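**Student:** sharing a model prediction with you, sequence too.
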Amino acid sequence: MERARGGWVYIITNRRDGVLYTGVTGDIARRAFEHRTGAYPGFTRRYGLKLLVWMERYEDIRDAIRREKAIKHWPRAWKVRLIHDTNPDWRDLYEDLA
């Protein structure tokens, strides 16, 4: 069986300790840019979620999808802790993608 291409799980927000959105993508730079520019209508554009504050890479997109589904069911406090553990200043990681 051929291995599926890689993927990313990410969390974006509008500000430190603000609204959180967890997503999954095969192209984190493109997806983060789409969020920043409000390319698509919906939850993230409505709440101005543009800051990429957490991301995790997977070799197989199916693993990324499983992780995203798990995180979406977590309590908010767990997601905040996940961000604080790797990005305590809630710095926008978009700049790191270039």
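**Tutor:** Structure received.
**Student:** contacts, neighbours, all on C-alpha from now
**Tutor:** Noted.
**Student:** where does the spatially most central residue of the chain fall, secondary structure wise?
**Tutor:** The centre of the chain sits closest to residue 10, judged by C-alpha atoms, centre = their mean, with a distance of 1.8 Å. For residue 10, the host element (DSSP states H and E) is strand 7-13.
**Student:** do residue 57 as well
**Tutor:** strand 51-58.
**Student:** one more: residue 62?
**Tutor:** With DSSP H and E as criterion, residue 62 is part of helix 61-72.
**Student:** count of residues packed around residue 38?
**Tutor:** Residues lying near residue 38 (other C-alpha atoms under 10 Å) number 16.
**Student:** the closest residue to residue 31 other than its chain neighbours: how many residues sit nearby?
**Tutor:** Distances taken as C-alpha to C-alpha, 6 or more residues apart in numbering put residue 25 closest to residue 31, at 6.9 Å, once the chain neighbours are dropped. Neighbours of residue 25 under the rule other C-alpha under 10 Å: 19.
**Student:** take a look at this one as well, against the first:
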Amino acid sequence: MPRERPFIATYILTNAPYGTLYIGATSDLYARVGQHRIGAVEGFTKKHGLKRLVWYQPFERITDAIQKEKSLKRYLRDWKINLIERDNPHWEDLSLAWDRSPEWKHGPTGE
């Protein structure tokens, strides 16, 4: 499937089913997941090897995505796991269906 236009989203990454969780918000989910995957993002996600996209919710405005990110971070871990399993019961990496071209791995090309 070819890569679609960038979109705003709140997302959850993990390193394994029931593993460490990371919640973030971005204006370009495709590029941001690509950055996490190649380890271009220093900090928590790189340290814990968080590369598996297990949940995301698109938004029209970045302010809404950031608000959702902050809200999710306040929830208990069990609630986050239930959220993931409601839409992705096998904890599959949702980004695997995306275009795997070299430009995807390195972020947007400006197209």
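**Tutor:** Perfect, thanks for sending it. What you see is a predicted model, and the numbers here were worked out from it, not measured in a lab.
**Student:** now what about the TM-score between them?
**Tutor:** Once superposed, chain against chain, the TM-score is 0.91 (TM-score structural alignment, normalised by the length of structure 1); 93 aligned residues with a C-alpha RMSD of 1.0 Å.
**Student:** dump the residue contacts of the nearest residue to the residue nearest to the centre of structure 1 once chain neighbours are set aside.
**Tutor:** Once flanking residues are discounted, residue 10 of structure 1 sits nearest to residue 55: 4.1 Å by C-alpha to C-alpha, 6+ apart. Applying C-alpha atoms under 8 Å, 6 or more residues apart in numbering to residue 55 of structure 1 gives the contacts 8-11.
**Student:** ok, these in structure 2: which stay?
**Tutor:** Using both residues aligned by TM-score structural alignment, their matches' C-alpha atoms under 8 Å, structure 2 keeps these contacts from the contacts of residue 55 of structure 1: 8-11.
**Student:** against which helices or strands is the strand holding residue 10 of structure 1 packed?
**Tutor:** Packing contacts for strand 7-13 of structure 1, counted by 3 or more C-alpha pairs under 8 Å, 6 or more residues apart in numbering; DSSP states H and E, involve strand 20-25, strand 51-58, helix 61-72.
**Student:** reformat those as JSON lines; add distance to residue 81 of structure 1.
**Tutor:** Shown next, in JSON lines, are these (distance: least, C-alpha to C-alpha, whole Å):
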{"stretch": "strand 20-25", "distance to residue 81 of structure 1": "12"}
{"stretch": "strand 51-58", "distance to residue 81 of structure 1": "11"}
{"stretch": "helix 61-72", "distance to residue 81 of structure 1": "12"}
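**Student:** closest one to residue 91 of structure 1 among those?
**Tutor:** strand 51-58 (6.2 Å; C-alpha to C-alpha).
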